[in-house]
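Undergrad: Predicted structure and sequence below. I'll ask about it afterward.
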Amino acid sequence: MRTAEMLRKSRNPSESSVFSKIYNFFVSISRHSRESLIDLACVTALIGYFLHFALPSLRGGFGADEPMNLYFYWHPGILRCLWANVCFWSNFYRPAGALYYLPLYDFFGLNPEPYRIVQVGIVAASIPIIYWLSRLLTTSRSVAFLGTIIVSYHADLANLVFRGSMIYDALCGLFYFTALAYYIHVREQRANLRSLQITVFLLLYIFALNAKEMAVTLPVIALIYEVLKWPSLGDWKLFVRQNSRSAIPPLVAGVLAAIYIYGKTHGSGPLVEAEVYRPQYSWHTFLESNAQFVNELRFHHGPIPVVALLLLWAGVFFYAFMRRDRTLLLMAFWVVLVPLPIAFLRPIRSGACLYLLLFGWAIIFAKVVSDLILLVLKYSTSLGQSVGFGATIGTVIGAAVGHRPRGAAIGAAIGAAIAACAAKLAPRKFRACAMTLVILGIAIATQWENQRLGRAAGILEFGQRTVQAIERFRSLNLQPASGSNILLKSSFPFKNEWTPLFIASLVWNDHSLQIWLEGKNKLSQQQLTKVNYVILFTESEAKLLRSPESPQL
C-alpha cells in the first residue's frame, strides 16, 4: 500500500494526465463498441422481421406494368438513360429505374426472380438507414426501434415489395432516407457540411428525384430541421446571420427541386399531361387525400371526417409544442408536407406511395408510446387500479391505430400487462419490458392484418399472369431476322393494351425489328404488304400465322 502511494505521489502531473487520457480513450472505445453491437443486433432483428413478411414475394413474377417500365428503358438504350440521370430535370420518366431494370435485364433477361430479390434487397437496405435516421432524431434506441419496425413492413403497403412496379417508391425511399440521415448526421456533430459533404448530399437527393417525384419535399424538411435546431427564434436577424451557412445545402437542394419541377411540368410531353398525374389543386382535394392516407395507415379504408383530420394535425402540433420536442415538431410538419406531391392527384394514391409518409406517423406513435410508458411508471404507485388504467390507455391507442376490434383487444392486453409490471420492476427494466411488449403487439397486429387483408396473395397470383404470357410468347421458339416487320394480333386481356408489343420487343431483344400491334398502330396498305411475320397472341396460346418461310401458314 505504502509503495503504491509513494509511486502515485512520485508520478508527475503530466504523466498522470497521459495515463488518464489513455484510460478514458479505451473506456470510450469499449462503450462505443457495446453500443454498436446493440444497434447491430437491433438492425439484424428488424431485417429478420421484414424478411419474414417479404420473402414470399420472390415468387411474385412480374407486375402488370413491368413490361412497360422495362421497355421504356430498353428502347432508348443505356446511354440515353444514363444521360437522363444527369439531366434530372428532363421529361425522361424516372430515370433511376433504368439503373435497376437494365442491368437485371442484361444479365437475367425476363426471369422475374432476380428482379424480386433485388427489390427486396433494396427495401431491406433501407431499414438500417431508417433506424439510423430515427436514432439521430430521437436519441432513444427503443423509440427508434419501435418506429422502424412499423416502417419496415406495413400490411397495407405490401406492394412495396410484392409488386415490381413499386420499385420507384423503394428506390426513392432508400435515397431520400439516406440523404436526410447523412445530412442530419453531420449537423448533429455541430458542424456545417463541407463542399464534399454537400456534393454527396445533393447527389443522393438527385438520385431520389430520379426515382420518384415524392422526393421534392426533402429540401423543405431539411430547412425545417435547421429552423427547429435553433434554440430560440425570437431574433430572426441573429438566426439568419448565424445560420446562413448551415442553410446552404437545403437551399441549393431547393433550387434543384425547383428546376426539376419546372422541367417535369413544361416542355414536350410532360408527365402532368397524363390524366392520372394531373394535379387538381383545391383545399377539398388536399384534405380528402390526407384523410384517406391516414385511414389506410390505420388499416381502415373509408375516409375519416375532415374535421377529425384537422383535429389530429392540431393535436400533434400542440403536443409537440407542449413537449418542446424538436423531433415531434419536425414529424408534425413531415406528415403534412411530405404527401404534398400526391395529395392533389386523382385517383387517390395508396399503398407504397405512402412509404415516406409512414415514417412520420411511425415516429410520432413511437414517441407517444414512450411518453405514456413514462406516465404509467410515474403514477403507478398513486393509481390504485393501475392495471385498469393501462388497459384503458392500450384499448384507446389500439383502436385508434389499428383495425378497431382486434387493435383494441391487443392494446388492452398490452396496456394491462405494462401497468401490472410498473410497480414490480425497477424503472429502467420496466421501460425496457414495456417497450418490448408494445413491439410484440405491433408484430402480432401486423401479422393478423397481413392475413386479413390478403394483399400479398392477390399480387402474387396477378404477377404470375404476366410470366405466363411471356412463356407463351417464348413457346413460339422464334427469332425473327434483323430488320423484319412484325404484326401482332392480340386478344390477351392485358391491363395495358400495348403489353404484347412490350413483351415481344423484350423477348427478341432486337432494336432493328419493326413491331406493330393490330388495333393500336394504324398501318397503310403499303406497310401491310411489307409485313414479314404475323403472330396471334391470345390468353391460351401464341401462334405464328405468317413467316417468310411459310407465307401462307
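TA: Sure thing, it's come through.

Undergrad: alpha carbons only for contacts and neighbour counts from here, please
TA: OK.

Undergrad: Packing partners of the helix of greatest length in the chain?
TA: For the chain, the longest helix by residue count, based on DSSP state H, is helix 13-54. Identification of packing neighbours for helix 13-54 by 3 or more CA pairs under 8 Å, 6 or more residues apart in numbering; DSSP states H and E yields helix 112-138, helix 141-152.

Undergrad: also this one, for the comparison:
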Amino acid sequence: MARLAEVGHFLLPPTVAALLFLPSLGDWFMLHDFIHLRGAAWHSAAHYLEAIFDPRDGGESLFNTGKLYRPLYYLALLVQERLFGLHPLPYHLVNVGLHVLNVALVWWLARRLLGQRSLATLAALGYALHPLAIEAVVWISAVTELLVTACTLAALAAWMESYRSQGVRAALWRAGALVLAAGAVLSREPGLAAPLALAAYHLLRAGPRQWPRLSTWLPLLPLAALVLGYVALRLPHFREAAAGEASGLGSLGWHIFENLFLYLGWPLVPVWSGDPGWTVLRGLSAILVLRLAESLLRRRDWRWAFLMLFWLLFALPYATNAPELQAGRYNYLLLAPLCILGARLLADAASWLAPRMPRLAQAASPALWAGALLALAVPALLLHVYHQRNLHAVADSSHDLLAALQAQYPRLPPGSVLYVENAPPALLFEGGPFYLDPMVDLFYGVDVQVALGPPPTSGPSVYSFVYRPR
C-alpha cells in the first residue's frame, strides 16, 4: 500500500503538467522557429554538424543569431526537422514530453532533499503549475531551456544517487552525472553552472571540516576539467561579453543585480506588465523571498544552502542579458530549486499554524495543505490560460499571413523581392522582417528577399502583398 501511494504521489505532478499543455499542441510555429528550421532544412547534415560543433562558428553561419555555442540544442533541432518536417505537432509533443520529464525530476530531487513524498509532490506540483516559464514549453525553439534543465536535473539526480551507492555502481552514477552535465553545458550557455552545482552539492554535503582533505576534492577533478575545457573553448567570446554586449551572450554590468532582483520577484508575481503597481509588487515580493531565504540559511542546514547556491549559479549567467531582453522562459530552470524551497517553507508554515487552530484538531494539517494547494492552483491555472492564449495568437497570426500569401502567390521565384504591408508584430523585430523573411523562405523553399511597405517600383521579380487580419 505504501509503495502504491509513493507511485501515486510521483505520477500526479507529471500528469498535471501534461494535461496543462494539451491546448498548446495545436499551436503553429512562431518567432525563431522559422530561423532554426530554415537553417536545418537548407543545409546538408554534414555542413550543419560541422557548423554547430565548430567553436568559431557555433551555428552563426546557419542562423545568424549571435555568438552562441549550443551544439546539443541545434542537433536536437536538426533531428526533429529531419523527422517531422514542417508539421508542428510532433515538435510540441517533444517539448511537452521534456517538460513532463523535468517535473518528474523535480519530484525525485525534492524527495531526496526533503525526505517526504508529500513535500516532493507539493514541490513538483508547484513547478508543473507555475505560469512564469510557460513559453519554454509552448515555443518550439525554447526547447533549449527544456534541454539544459533536463540535463542539469538528471545530472544532479545521478550525482546524488552516487552517494547512496558504493564501488563500481557509485562510479557509474558519477560518470553518468558528468555526461549529463556536459549535455547541459552544450545545450545553453548557463549550463556551465551544472558542473559547478554538482561540485557545490559535494562540498556542502561533506561540510567545512572535510574541505582541507585532498580526498574531498579528488571527485571534483572531472567536473573541473569539463569547466576549464569549455572556458578555454569559448574564452574569446567571454572576453567580448566582459568588454561589452556580445552578440547573444549578454554583458557584465550593474544590470545583473537588477535582473537578479527581477528573478526573485517574478515567481510570486508572474506578470510581465511594466505598470508601476506591478513593478512595486514584484519588488516587495523579491524582498520577501530574500527574507525567507535568510531565515532558511539561519538553520545552518546544508541542503537549503545548496538549493540557494544552485539558484544563484544559474541565475547569474541568465542575468547578463539586458533588462529589456528578459523573458519568463529564463526562469524555467530557476524555478526548480525555488519550488523545492517553497514546499519546505509551506510545510513549516503548516506546522506552525496547526497547534494554533484547535478547531481543526487532527484535520488541521490536511486542511491547510488543501487550502494552500487551492490558493496556489486557481491563479496559476488562470495565468496559464491567459499566457497560452497570447502565445497561440502569436503563432496564429503567422499562420494566417502565410495562408493568405500562398493563396495569392502559390509560387515565388528564387531571388524575387516580396513587399509586405501591414505585417503582424509577431513576425517583426526592431522594425524589420526578422521572422517574416525566414518564414517565407522556409515555406516557399527558395530564397526570397522580404521588405516592408508598398513596392517602390514594379517589375517581373517584384511582388506585393497586403496582410488583412481575420
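TA: Right, received. Where do you want to start? All values reported here derive from a predicted model rather than from experimental measurement.

Undergrad: about what we covered before: point out the most buried one among the helices and strands packed on helix 13-54 of structure 1.
TA: Most buried of these, by mean neighbour count (mean count of other CA atoms under 10 Å): helix 141-152, with a mean of 24.

Undergrad: residues in structure 2 matched by that one, start to end?
TA: Under TM-score structural alignment, helix 141-152 of structure 1 corresponds to residues 117-128 of structure 2.

Undergrad: ok, and what's touching that stretch?
TA: Here stretch 117-128 of structure 2 makes contact (CA atoms under 8 Å, 6 or more residues apart in numbering) with 6, 9-10, 12-14, 16-17, 103-104, 106-111, 114, 335-336, 339-344, 347.

Undergrad: just to revisit the earlier point, would you turn the helices and strands packed on helix 13-54 of structure 1 into a markdown table with distance to residue 348 of structure 1?
TA: Listed next are those as a markdown table, based on distance: least, CA to CA, whole Å:
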| stretch | distance to residue 348 of structure 1 |
| --- | --- |
| helix 112-138 | 24 |
| helix 141-152 | 21 |
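
Undergrad: State the distance from residue 189 of structure 1 to residue 34 of structure 1.
TA: According to CA to CA, to the nearest Å, residue 189 of structure 1 stands 21 Å off from residue 34 of structure 1.

Undergrad: I'd assumed residue 264 was in contact with residue 285 of structure 2.
TA: Yes: between residue 285 of structure 2 and residue 264 there is a contact at 7.3 Å, judged by CA atoms under 8 Å.

Undergrad: Of residue 189 and residue 34 of structure 1, which one has the most company?
TA: Taking neighbours as other CA atoms under 10 Å, residue 189 of structure 1 and residue 34 compare with residue 34 leading, 12 against 8.

Undergrad: I'd like to know how far the more buried one sits from residue 345 of structure 1.
TA: From residue 34 of structure 1 over to residue 345 of structure 1 the distance is 48 Å, taken as CA to CA.

Undergrad: do the same with residue 423 of structure 1
TA: When distance is defined by CA to CA, residue 423 of structure 1 is 51 Å away from residue 345 of structure 1.

Undergrad: repeat for residue 396 of structure 1
TA: Taking CA to CA as the measure, residue 396 of structure 1 falls 33 Å from residue 345 of structure 1.

Undergrad: Neighbours of residue 15 of structure 1, how many?
TA: Per other CA under 10 Å, the neighbour tally for residue 15 of structure 1 reads 10.

Undergrad: Return the residue of structure 2 aligned against it.
TA: By TM-score structural alignment, residue 15 of structure 1 lines up with nothing in structure 2.

Undergrad: can you check residue 337 of structure 1 too?
TA: Alignment note (TM-score structural alignment): residue 337 of structure 1 maps to residue 313 of structure 2.

Undergrad: just residue 102 of structure 1 next, same as before
TA: Checking TM-score structural alignment: residue 102 of structure 1 goes with residue 78.

Undergrad: Can you name the residues that contact that match?
TA: Each residue near residue 78 of structure 2 by CA under 8 Å, 6+ apart is listed here: 37, 40, 45.

Undergrad: now residue 128 of structure 1
TA: Neighbouring residues of residue 128 of structure 1 by CA under 8 Å, 6+ apart: residue 43.

Undergrad: any idea how far the residue opposite it in structure 2 once aligned is from residue 466 of structure 2?
TA: When structure 2 is aligned by TM-score structural alignment, residue 128 of structure 1 is paired with residue 104. Applying CA to CA, the value for residue 104 of structure 2 to residue 466 of structure 2 is 47 Å.

Undergrad: Same check on residue 158 of structure 2?
TA: Note on residue 158 of structure 2: its distance to residue 466 of structure 2, by CA to CA, is 55 Å.

Undergrad: Give me the number of neighbouring residues for residue 338 of structure 2.
TA: Residue 338 of structure 2: 22 surrounding residues under other CA under 10 Å.

Undergrad: With the one 10 residues further on instead?
TA: The number of residues packed near residue 348 of structure 2 is 11, by other CA under 10 Å.

Undergrad: how about it, what's its match in structure 1?
TA: Match for residue 348 of structure 2 (TM-score structural alignment): residue 371.

Undergrad: One more: residue 378 of structure 2?
TA: Under the alignment (TM-score structural alignment), residue 378 of structure 2 maps onto residue 444 of structure 1.

Undergrad: Same question for residue 203 of structure 2.
TA: In structure 1, residue 203 of structure 2 lands on residue 227 (TM-score structural alignment).

Undergrad: helix/strand/coil for the match of residue 102 of structure 1?
TA: Here residue 78 of structure 2 takes the helix state, with states given by DSSP: H, G, I helix; E, B strand; the rest coil.

Undergrad: just the one 4 residues further on next, same as before
TA: Look at residue 82 of structure 2: counting by three-state DSSP, its state is helix.

Undergrad: How many neighbouring residues does it have?
TA: Burial of residue 82 of structure 2 is recorded as 13 neighbouring residues (other CA under 10 Å).

Undergrad: Give me the distance between it and residue 50 of structure 2.
TA: Per CA to CA, residue 82 of structure 2 is found 17 Å from residue 50 of structure 2.
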